[in-house]
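*Asks:* need a structure here:
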Amino acid sequence: MANAPQIKIPATYMRGGTSKGVFFRLQDLPERARVPGAARDALLMRVIGSPDPYAKQIDGMGGATSSTSKTVIVSKSERTGHDVDYLFGQVAIDTAFVDWSGNCGNLSAAVGPFAIASGLVDPARVPRDGVAVVRIWQANINKTIIAHVPITNGEVQETGDFELDGVTFPAAEVQLEFLDPAAEEEGSGGSMFPTGRLVDDLEVPGIGTLKATMINAGIPTIFVNADAIGYMGTELQDAINGDPRALAMFETIRIHGAVRMGLIKSVDDPALRQHTPKIAFVAKPQDYTASSGKQVKAGDVDLLVRAMSMGKLHHAMMGTAAVAIGTAAAIPGTLVNLAAGGGERNAVRFGHPSGTLRVGAEARLVDGDWSVTKAIMSRSARVLMEGWVRVPGDAF
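*Replies:* As a prediction, this is how the structure comes out:
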């Protein structure tokens, strides 16, 4: 029997923040993959090279890490006040699964530039020189992101001198505003704090009872204190990712936190949500050496944060988790806020494995409930390759 030939699909490989992903226009996907479902998932897994029991994604575009196993679908928006719709798919590496449950804050920085370059934004909204404001509907979590994209001679300006820890080379700055970032998660009742408390006692079998701040902002995130689980908050990837018992501990905490947040019904359902919630640990400032060799001094940061993504310690910080950090830091009494010294604040600079990052958030207490109008941070983005991606025609 003859094997099906390969087909080619227009695609762009982009870096956004500290992540990389394959970007598609919805209209360019094969017809059966233009709608959610098994065909779309199978196509994206084949593009990335998953599932791969070797966990290398050699036969695809993925880079064998959570930061590089990502896909994005962008289309013109029919929603009032928005330019484009943005859908993010986190592709599992060694299992057949695409997680659509959350956003990627890092790749959010590339959506505006991609949309402009791909003709998805009204040319009248793009200045010849200056900054184009792209209004993005984040379809995974039903939220608005405003991207401020630099423009030179009518085209996206990608090069510049903005430096982002975790990215080797400087580039042009893209400022992002995440409006009303509290995630509307099923089971959370629409609350930023789904349990109704800023700090909970989270019982985790085999580990104990941990103080935890569980928040839906940017992406559902569970924060615990570093010292409560035997860490300092200065750890780099090798200290955790090479320790199977540590990885199992974090996943156990994450699963039990997910149940408490109402994101899954049972501890037997973690496979339904691998991308969310995130689990992170916080500590007060102290000196450490970042993965690049850069010296981070205690006085350079307000607190230290380490976060897990798809079962491994992230090499820097997920953009959506940075939104959660900034939001929690702005609310007095959360573990994040306390690690940063407590009190009211509208911005925080935290240390992560690759260096430091600043994120701002505007929080207010309304009728006894906390709300955040927006979170702000800067990223950069760059096209790495564009053209067509090829997959076997019978792969989906």
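*Asks:* from now on I want contacts and neighbour counts done on CA atoms only, so please keep to that.
*Replies:* Will do.
*Asks:* in three-state terms, label the residue nearest to A33 when sequence neighbours are not counted for me.
*Replies:* Leaving aside its chain neighbours, A33 sits nearest to R40 (4.2 Å; criterion: CA to CA, 6 or more residues apart in numbering). R40 carries the three-state label helix when classified by DSSP: H, G, I helix; E, B strand; the rest coil.
*Asks:* for the comparison step, fold the sequence that follows:
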Amino acid sequence: MAQIGIKATYMRGGTSKGVFFRADSLPSNVEELDRILLRVIGSPDPYGQQIDGMGGATSSTSKVVIVGPSSREDCDVDYRFGQVAIDRPVVDWSGNCGNLTSAVGPFAIAQGFLDAPRNGIATVRIWQANINAKIVAYVPMRDGAVVEEGEFELDGVTFPAAEIKIEFLDPSGDGGDEGGSMFPTSSALDTLDVPGVGPVELTMINAGNPAIFVDASALGLKGNELQRDVNGNAELLRKAEAIRSHAAVHMGLAMSAEEATNLRPHTPKLAFVAKPLSYVSSSGKEVDAATLDINARIFSMGKLHHAMTGTGAVAIAVAAAIPGTLVNRLVPDSTGSINFGHPSGSLEVGAEARQYNGNWTVTKAIMSRSARRLMEGFVYVSSSVREQ
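*Replies:* Predicted coordinates for the structure are as follows:
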């Protein structure tokens, strides 16, 4: 069979990488679309390496993004994100990638989807179609082109780059197209009896993506662990997935724990938090507990993330701002900005919260990321993929 080429851009956004496509370069048929994207990334791969595709064999590098002109008057572009499973034929469209969100603005400008200023800051209004949320990215411009080089440093990314500020508007929203409120159980703190685990205290929240927070001690951890301390422990990973999958059912996101594990591996995300402890990051950098408000770690696609997902950071900021959550219990005097430690270093993120008629709402969450084009050209798949 002959191969067909599809125009694409390979981009880093935050601490993730993904293959970016124009919406008009891909078929609208969902089954055909998923087949093509799986083949582009190199999944499913029983070897777990994605050698015959563009994926990098981690949850942070097995990603696809589709961007096109927006169908909404208040936005410039529509953005869809797909988390591609490595060892299964699954593209999970249930949530957003906060890290790759930082690359959407630069990609949209390069594709001519909006008029950007020749110099200064381009404001890109993004509609995140997975979760029905509006995001605004502020992209630096010089001489008519996106500025990619700069001095902004992001733990988890080796080289400095230009800073891109991102605002997640109404990050608690309505929980995306599945409906629900900021707290799907109407409570900021619950205790869930998880089969094979026992009672677990947790906060289940819709913020950026659906997320679940537990205390590190619930997993027998201290909160300052690195990937090597977690990802080789099969029993610990089983326990984490049991909590995540059963919480997904209580959040109304899956009919059963088995469905959450098999068909919805991307969201909700499970994170564990703790009072800060010092540690040495994965790069060898000393992280001093005195500089942190909390320690936080998050699981992504069944493994501990090497840094922190962008939407996980948003959820941390939102949960820290709302009294009664497990995160707020660790930082009861939070003033809207929180600095947390993750395996690659630390990150500061903020959220604006207010109380109205006894209910807390969050108007925006704010963080900085960077993005860079890595490659432009064509990705190739067998023509038989389209003919199946």
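*Asks:* ok, back up a step: per the alignment, the residue nearest to A33 of the first structure pairs with which residue of the second structure?
*Replies:* Counting by TM-score structural alignment, R40 of the first structure corresponds to L33 in the second structure.
*Asks:* how many neighbouring residues does that match have?
*Replies:* Neighbourhood size, L33 of the second structure [other CA atoms under 10 Å]: 15.
*Asks:* just Q49 of the second structure next, same as before
*Replies:* That count, for Q49 of the second structure with other CA under 10 Å as the rule, works out to 17.
*Asks:* just want the most central residue of the second structure.
*Replies:* C97 (3.3 Å; CA atoms, centre = their mean).
*Asks:* counterpart of stretch 65-77 of the first structure in the second structure, which residues?
*Replies:* With TM-score structural alignment as the criterion, stretch 65-77 of the first structure aligns to 58-70.
*Asks:* also stretch 244-262 of the first structure?
*Replies:* Taking TM-score structural alignment, stretch 244-262 of the first structure hits residues 234-252 over in the second structure.
*Asks:* what does the matching stretch contact?
*Replies:* Here stretch 234-252 of the second structure makes contact (CA atoms under 8 Å, 6 or more residues apart in numbering) with 178, 184-185, 192, 194-197, 200, 204, 212, 219, 230-231, 254-258, 260-261, 268-270, 302-303.
*Asks:* that one: how far from the chain's middle?
*Replies:* 18 Å (CA atoms, centre = their mean, to the nearest Å).
*Asks:* buried sites along that stretch?
*Replies:* Going by neighbour count (16 or more other CA atoms under 10 Å), the buried part of stretch 234-252 of the second structure is 237, 239-251.
*Asks:* all the helices of the second structure, in order from the start?
*Replies:* Along the second structure, the segments classed as helices by DSSP state H run 30-41, 98-110, 227-230, 234-250, 257-263, 310-321, 326-330, 384-387.
*Asks:* quick check: which of those helices is buried the most?
*Replies:* Neighbour counts (mean count of other CA atoms under 10 Å) averaged over each of the helices of the second structure peak at helix 310-321, with a mean of 28.
*Asks:* now which residue in the second structure aligns to R349 of the first structure?
*Replies:* R349 of the first structure maps onto N339 in the second structure, by TM-score structural alignment.
*Asks:* could you measure from that match over to E73 of the second structure?
*Replies:* 35 Å (CA to CA, to the nearest Å).
*Asks:* ok, those two, which is more surrounded?
*Replies:* Shown here are N339 of the second structure and E73; by other CA under 10 Å, N339 has more neighbours (19 against 7).
*Asks:* so what touches the match of stretch 65-77 of the first structure?
*Replies:* 15-24, 37, 41, 54-56, 76-86, 104, 108, 113, 127, 300-301, 305.
*Asks:* buried subset of those residues, written for PyMOL?
*Replies:* The PyMOL command for the buried members of these (criterion: 16+ other CA under 10 Å) is given here:
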select buried, resi 15+16+17+18+19+20+21+22+23+37+41+54+55+56+76+77+78+79+80+81+82+83+84+85+86+104+108+113+127+300+301+305
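*Asks:* contacts only, for V230 of the second structure.
*Replies:* Applying CA under 8 Å, 6+ apart to V230 of the second structure gives the contacts 236-237, 303-304.
*Asks:* kindly report the same for A296 of the second structure.
*Replies:* Contacts of A296 of the second structure (CA under 8 Å, 6+ apart): 223-224, 271-274, 340-342.
*Asks:* I'd say the match of R349 of the first structure and V331 touch.
*Replies:* No: with contacts defined as CA atoms under 8 Å, N339 of the second structure does not count as touching V331, sitting 10.6 Å away.
*Asks:* touching both of these two, which residues are there?
*Replies:* 293-294.
*Asks:* got a list of what the closest residue to S245 of the second structure other than its chain neighbours touches?
*Replies:* Leaving aside its sequence neighbours, S245 of the second structure sits nearest to A257 (CA to CA, 6+ apart; 4.6 Å). Taking CA under 8 Å, 6+ apart, we find A257 of the second structure in contact with 242, 245-246, 248-249.
*Asks:* ok, A257 of the second structure to L263 of the second structure distance?
*Replies:* 10 Å.
*Asks:* same check on A133 of the second structure?
*Replies:* A133 of the second structure is 22 Å from L263 of the second structure, by CA to CA.
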